[in-house]
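J.: quick one, fold the following:
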Amino acid sequence: MKPDDDSVFRALADASRRRLLDRLHAKNGQTLRELCRGLAMTRQAVAKHLAILEEANLVSSRRQGREKLHFINPAPINAIAERWIAKFERERLTALSALKAKLEGDET
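T.: Sure, this is the predicted structure:
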């Protein structure tokens, strides 16, 4: 099932989940034990946050022997960037380009 923007935004709204994504970005393919290391959260809390990230398709997991490895999936964040951020960026860049042209006296 493809997550909707709301589930991705809800998952990203929590600072603990963003921290887990940052840790996976720094070193992809970590176990729950590795992700818990150095965090002021219980193992159960980290597992719950990972489940929410998986529901939003921001994290995937794969069994490797007895361990379960977690991987970041940047595709939903990229989709949000393209849909929500890029359209606002285009207007800003167009305005900056027009301002630059006007300041340089090139009003074409």
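J.: when you work out contacts or count neighbours from here on, use the C-alpha atoms and nothing else.
T.: Will do.
J.: check the offset of stretch 17-32 from the chain's centre.
T.: 11 Å (CA atoms, centre = their mean, to the nearest Å).
J.: in that stretch, which residues are buried?
T.: For stretch 17-32, burial by neighbour count (16 or more other CA atoms under 10 Å) applies to 17, 20-21, 24, 29-32.
J.: so which of the residues you listed is the closest to Glu82?
T.: Closest approach to Glu82 among the buried residues of stretch 17-32 (CA to CA): Leu21, at 19.5 Å.
J.: and this one, so I can compare the two:
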Amino acid sequence: MPKYHDELDAVLRALADPTRRAVVERLARSPAVVSELAAPFSMALPSLMQHLRVLESAGIISSQKDGRVRTVTLRPGGLDVVHLWLDEQRTPAERQADRLGIHLTRTTRRERLT
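T.: Have a look, this model is predicted:
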């Protein structure tokens, strides 16, 4: 098991819910206040806050309160653990195909320049 197993589990559990994925997709565009995040969902604000707590405890988002306004942002690198795990699952054949694709792209560029 990789050393980041618990962190990976938390992130995948957080992203398993469609509401939380929608929040992450929205925050990928820009930070948002909670009321703005709640607008597209037909749920009570406490329910959305529970989703935000799950995302925050998984390290995917962070929030900052200024007076009565809470602003939520994606945490830089919050999804890196998933990327790392997926990269480790790739087969050697996929890695070789990727390297071949890079080589062919470079060769084609060189041929165009000459």
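J.: hang on, the earlier thing: what about the buried residues of stretch 17-32 of structure 1, which are in helices?
T.: Among these, the ones falling in helices (DSSP state H) are 17, 20-21, 24, 32.
J.: can I get the residues you listed in JSON lines including distance to Leu96 of structure 1?
T.: JSON lines is the format used below for these (distance: CA to CA, whole Å):
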{"residue": "Arg17", "distance to Leu96 of structure 1": "35"}
{"residue": "Leu20", "distance to Leu96 of structure 1": "36"}
{"residue": "Leu21", "distance to Leu96 of structure 1": "33"}
{"residue": "Leu24", "distance to Leu96 of structure 1": "36"}
{"residue": "Leu32", "distance to Leu96 of structure 1": "46"}
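J.: now, among those, which is nearest to Ile77 of structure 1?
T.: Leu21 (11.2 Å).
J.: that closest one contacts Ile72, correct?
T.: Yes. Using CA atoms under 8 Å, Leu21 of structure 1 is in contact with Ile72, at 6.6 Å.
J.: what segments of structure 1 are helices?
T.: For structure 1, helices defined by DSSP H occupy the ranges 5-12, 15-26, 32-36, 43-55, 75-80, 86-103.
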